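**Q** return atomic coordinates for the entry below.
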Amino acid sequence: MACKLATLATLGALVLIAGAPSTVAQPLDLGAPDLVLVNGKVLTLDEQSSVTEAIAVRDGRILATGTSASIRSLAGARTQVLDVSGKTVVPGLIDTHAHFKAAGLADYVVNMSRAKTVADALEAIKTFAVKKKPGEWIVGGAWHPPSQLAEKRYLTRQEIDSVAPDNPVYLRTVGHFSMANTKALEIVGVDKTTADPSGGSFERDSTGDLTGVLVETAIDRVEKAVPPWTEEDEIRQFMIAEGALNSFGITSAVEGATEARDVRILQKIAASGKATLRTGLMFRPEPPADLSSWEAVMSGNGASSGFGDDWVRFAGIKIFYDGGMTLKTALMRDVYPDSHDNYHGVAQQTPERLTKLVSICNRFGWRVGVHVVGDLGIDQVLDAFEAVDKEKSIRDRRFVLIHASLIRPEQMERARKLGVRVDFQNVFMWDKAATVERFLGRPTADRAVPTKTLIATMGLDSLGAGTDFPVNPINPFLNMYIMVTRKDPKGSVYGSSEAISREQALRLYTSAASRYTFDEGRKGTIQSGKLADFAVLSADYLAVPEEQIKDIKTDITIVGGRVVFQR
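**A** Model (predicted):
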């Protein structure tokens, strides 16, 4: 691969200093880089997949790339020189779907991620409860009991009561199921006589008594009762989270379902100059009671998708449609294999209502991303997109199918014709592939997240990869490992024909991912003029044995020309 040196203008000029002897020219740092990185294996990921050695940075942007000698020659007296001793350098990684605030919540919520049994989970709650006064809320961090616990089930309210009898307890999972104990249900006025809300349910046992499990829209009843964090708490949480993502080489993320208060906090962090992560916001308004309320939110103060800057920008509106393949709630064309009641999954609203919501967003210039997983759900979301496209074209707007884990080839073609993106998460198949197989059967598990077919049908630039953290690990190299190998932790391979190349996987995190926020001209590759976001890796991503891809670490992360993480 050819090494390339960007064209430089007026760099290194000698300027006469007033009062100095006319025969002596003194070099000034005018135009010199702030930072030069040398002696690297720099994967630029430009159109030619060029590999070079060095990068010069000035004012937060890439000034030039080239050989170490040519770039080092640009350095001035104040230039920081970073010698990476032959290590691989990649563009800053972009997670196109994460709920990254969760990475900053360790001091605020019960960590359920290490629980392997019901007993482990209850012990974690009991230990956390000791630090709380009676009556104070206890909240759990995201986890996935059906795949995580040996018992393959959720906790009951009675079990939670046994370890935290004096506190209301609310345990989030992955956004479609939650658990609450008796005190929490009492606070919000839910008992066994309470009717289920549309699109959700308060789970009951065989006697009709509440189990404490909240399904889909029933979650809101308890979620809204949990006291919000203080602004100081939230600033700290987000800043810890940004640093955590930086430690994996992640320099940008699409925040998958942003609430209004999170927008304000992220703006404050950016305005303070302390942000280290560029954030695209998929704004999730409170579910409206009526369409006029939804229209009022969309018209708002005149903002629309793209409003913001390089640090915080509205990427679009997030709408939920179905559930998940790991939750047995994805909306499927076929009946679930073990169903005895013609069960196809869960839709959180009717197709007609979805179309109306998307139509209003489109009318006011908002791009829409819809959470949809099952193939029947994807049919209905694409129907909505096609309907609103007839009202006002969406073809250059990059509407998004978020997840689309069980998309079929003919649906990919429909999406391609509309200019719709698919942003998926292969990492769902890391520790949850066996759960997908149990709920939907092996053939469906093998065709889940059909990455190679998506690339062949839609083109790499219409796709992006993320993690849905904290549902799944944030580690991008684990995600890329799964894309390349299709393996789970036990070495079982699911859908080997859908494996892709290492470069394709890396581009799904960089050049292709940048297109989610229309930033392909600003980031995603290492080229002159683009934002100086890149990561130095512990190993050669393109050359290490396949099994070692998941073990790659980030040694240095640079955002806007500033070192924000160094191992």
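**Q** only C-alpha atoms for contact and neighbour calcs from this point on.
**A** Noted.
**Q** kindly tell me how buried Arg486 is, as a neighbour count.
**A** 26 (other CA atoms under 10 Å).
**Q** with the one 5 residues further on instead?
**A** Gly491 is flanked by 10 other residues according to other CA under 10 Å.
**Q** so it lies in a strand, does it not?
**A** No: looking at Gly491 with DSSP: H, G, I helix; E, B strand; the rest coil, it is coil, so not inside a strand.
**Q** distance of it from Ile394?
**A** Note on Gly491: its distance to Ile394, by CA to CA, to the nearest Å, is 42 Å.
**Q** ok, Ser492 next?
**A** Distance from Ser492 to Ile394, by CA to CA: 40 Å.
**Q** who has more neighbours, those two?
**A** In terms of neighbours (other CA under 10 Å), Ile394 is the more surrounded of Ser492 and Ile394; the figures are 20 against 14.
**Q** please give me the structure for this one as well, since I'd like to look at both together:
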Amino acid sequence: MILRLLACATALALALPAAAEPVLFTRMNGYTLDGSGTLQRFDALLVDEDGRVVATGGEAALRERAGGARIESMAGRTVLPGLTDAHGHLMGLGFALRQADLVGTRSLDEALERVRAFADARPGDGWIVGNGWNQVIWQLGRFPTASELDAVVADRPVWLERVDGHAGWANSAALKLAGIDRHTPDPVGGRIERDADGDPGGVLVDAAMGLVSAKIPPADAAEARAALESALVTLASLGLTSVHDAGIDADDWHLFRQMADADRLSLRIYAMVRDTGEDFDQIAANGPLLASGNDHLTVRSVKMWADGALGSRGAAMIEPYSDDPHNHGLLFRTPAELRNAVDKAFAQGFQVNIHAIGDAGVRQVLDAYSIAYKAHPEARGLRNRVEHSQIAALADIPRYLPLQLIASMQPTHATSDMNMAEDRVGPQRILGGYAWRRFLDQGTRIAGGSDFPVELPNPFFGLHAAVTRQDHENHPDGGWYADQRMTREEALRAFTLDAAWAAHQEARQGTLEPGKWADFIVIDRDYFSIPAEDIWKIGVLQTWVGGKQVFLR
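**A** From the prediction side, this is the model:
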């Protein structure tokens, strides 16, 4: 699926120079929120020579103000502010576009056949790397095994990450290269799945993944740049004008800065440094990086992890899993270790964004913030976030408000997980799962995203899931726990204004208001008038960033 998406985007993307002249865009069916979140309509948009919005409104009035501006007609098409994905992985997407793609496979046999075909097309003795498998969809009732991979590729190492990125599947050659055998202990925060005899079964969960992934030769600079460019092309074709990259290292930071300085970024990147180790020390040495490359790159936040993912039962739960009564999942750190990491980031003035999926993970994160604020009261103003906030104890949801936390959530996680989530946590705990309405009703902002390449990066899939709580076949009838869905305006706000707020950027982007960047998209149907079930079908015709057209279909 992702490879097919890239092929389409590559054929359609254009790299057009920015016009150093004012432009009046006319004949549009325009929508934007204002700074208070109220929906506004307009049929013309005036942009200055620097790529910022002068005004929106009626065409006749703006023609009087336009002077010698170039006129460009939108031919009655619908225009929205550029969309933001508040939680994605740019390099992960870029490399995934070049790996074995198991997304959407309906059975183990289908996945194995894709691996065989990928390997046959790339002869040699190098690694086969891929992503996107999901044993829940395959209805295996278990994880796949190394021996099953050996049946299609036995003479070279194979490493395939699960769709959520929290488990990996290795063949015997990869396990041997990593030195993993029955005597290898589980690392802290990870688990080696084992067979009945205690031998490694082939799947490694969370921290154990590094035992194999560390053996894969790293990409060189040219490969990394090509991967980033592939991701940028794809995202522009989907209407994304900004992405919050959830976890960069020093190599990514150097690449992003080079691209920003060369004016080669076709969207705005708000990057989170991956944890507070050596990479953070290097990146944060001179403090946060703000609005570099004509406001295309900002690095002022840190991404941390409290636990794993629900599908691999690595998300940390207060009580055992309903479908695995001896398993509580995995906390990656002790409470003291997490608090120390938060304290270090706050001391450097960095916003903190912590991955938490299980209710025990969420609770540990809330406790860490609560304690850290006592030492750093000013850090409340950093707009700190809980990434995913996926299964929260009902009693913990109200704690977000006094802690001034943002819930960074991915609507398609609900529709992807509804085939197994209640099995994992049972009918009571699920009431605090994917609980968008509970957060919104208490006044907590939701920053909308996808977690690509875990999910497909199309933001209209997220808007559709937020509004309907259904898959693309309109299942289940009425929506899955439909009382938690969003309105269309709320969903749009999550992917525009509130995503910008979550990045301290609401004064510069997120709406089409005077003085903000002219980041907008032209789409092929009216988001606000089409049946809700068709929102995911919306196609992007044009994408503009700072008054520069970066995609044209």
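**Q** isn't Phe385 of structure 1 right up against Leu354?
**A** No: with contacts counted by CA atoms under 8 Å, Phe385 of structure 1 stays clear of Leu354, the gap being 9.6 Å.
**Q** what residue of structure 2 matches up with Ser339 of structure 1?
**A** Matched by TM-score structural alignment, Ser339 of structure 1 corresponds to Asp324 in structure 2.
**Q** now that match: closest residue in space that isn't a chain neighbour?
**A** The shortest distance from Asp324 of structure 2 to any non-neighbouring residue, by CA to CA, 6 or more residues apart in numbering, is to Arg424 (7.7 Å).
**Q** ok, the one you found touching Glu319?
**A** No: the pair Arg424 of structure 2 and Glu319 fails to qualify as a contact (CA under 8 Å) at a distance of 11.1 Å.
**Q** and Phe385 and Leu354 of structure 1? which has more neighbours close in?
**A** For the pair Phe385 of structure 1 and Leu354, the greater number of neighbours falls to Phe385 (25 against 20), based on other CA under 10 Å.
**Q** from Arg421 of structure 1, how far off is the more buried one?
**A** Taking CA to CA, one finds Phe385 of structure 1 at 12 Å from Arg421 of structure 1.
**Q** repeat that for Ile265 of structure 1.
**A** For Ile265 of structure 1, the distance to Arg421 of structure 1 - CA to CA - is 28 Å.
**Q** wait, is Phe238 of structure 1 part of a strand?
**A** No: counting by three-state DSSP, Phe238 of structure 1 falls outside a strand, being helix.
**Q** count the residues that sit near Pro545 of structure 1.
**A** Neighbours around Pro545 of structure 1, by other CA under 10 Å: 9.
**Q** tell me the counterpart of it in structure 2.
**A** So Pro545 of structure 1 corresponds to Pro531, using TM-score structural alignment.
**Q** residue contacts, that match?
**A** By CA atoms under 8 Å, 6 or more residues apart in numbering, no residues touch Pro531 of structure 2.
**Q** likewise for Gln237 of structure 1?
**A** Lys101, Ala102, Ala103, Gly104, Leu105.
**Q** wasn't the second one part of a helix?
**A** Yes: counting by three-state DSSP, Ala102 of structure 1 is part of a helix.
**Q** where along the stretch 251-400 of structure 2 do the helices fall?
**A** For the stretch 251-400 of structure 2, helices defined by DSSP state H, counting those that start in this stretch occupy the ranges 278-283, 292-295, 335-347, 359-375.
**Q** please identify which of those is closest to Thr56 of structure 2.
**A** With CA to CA, the closest approach to Thr56 of structure 2 among the helices of the stretch 251-400 of structure 2 belongs to helix 292-295: 22.0 Å.
**Q** tell me which other helices or strands the closest one touches.
**A** helix 250-261 (3 or more CA pairs under 8 Å, 6 or more residues apart in numbering; DSSP states H and E).
**Q** buried residues in the helix it packs on, which are they?
**A** Ala250, Asp252, Trp253, Phe256, Arg257, Met259, Ala260 (16 or more other CA atoms under 10 Å).
**Q** alignment lookup: the last one to structure 1.
**A** Meaning Ala260 of structure 2. Aligned partner of Ala260 of structure 2 by TM-score structural alignment: Ala270.
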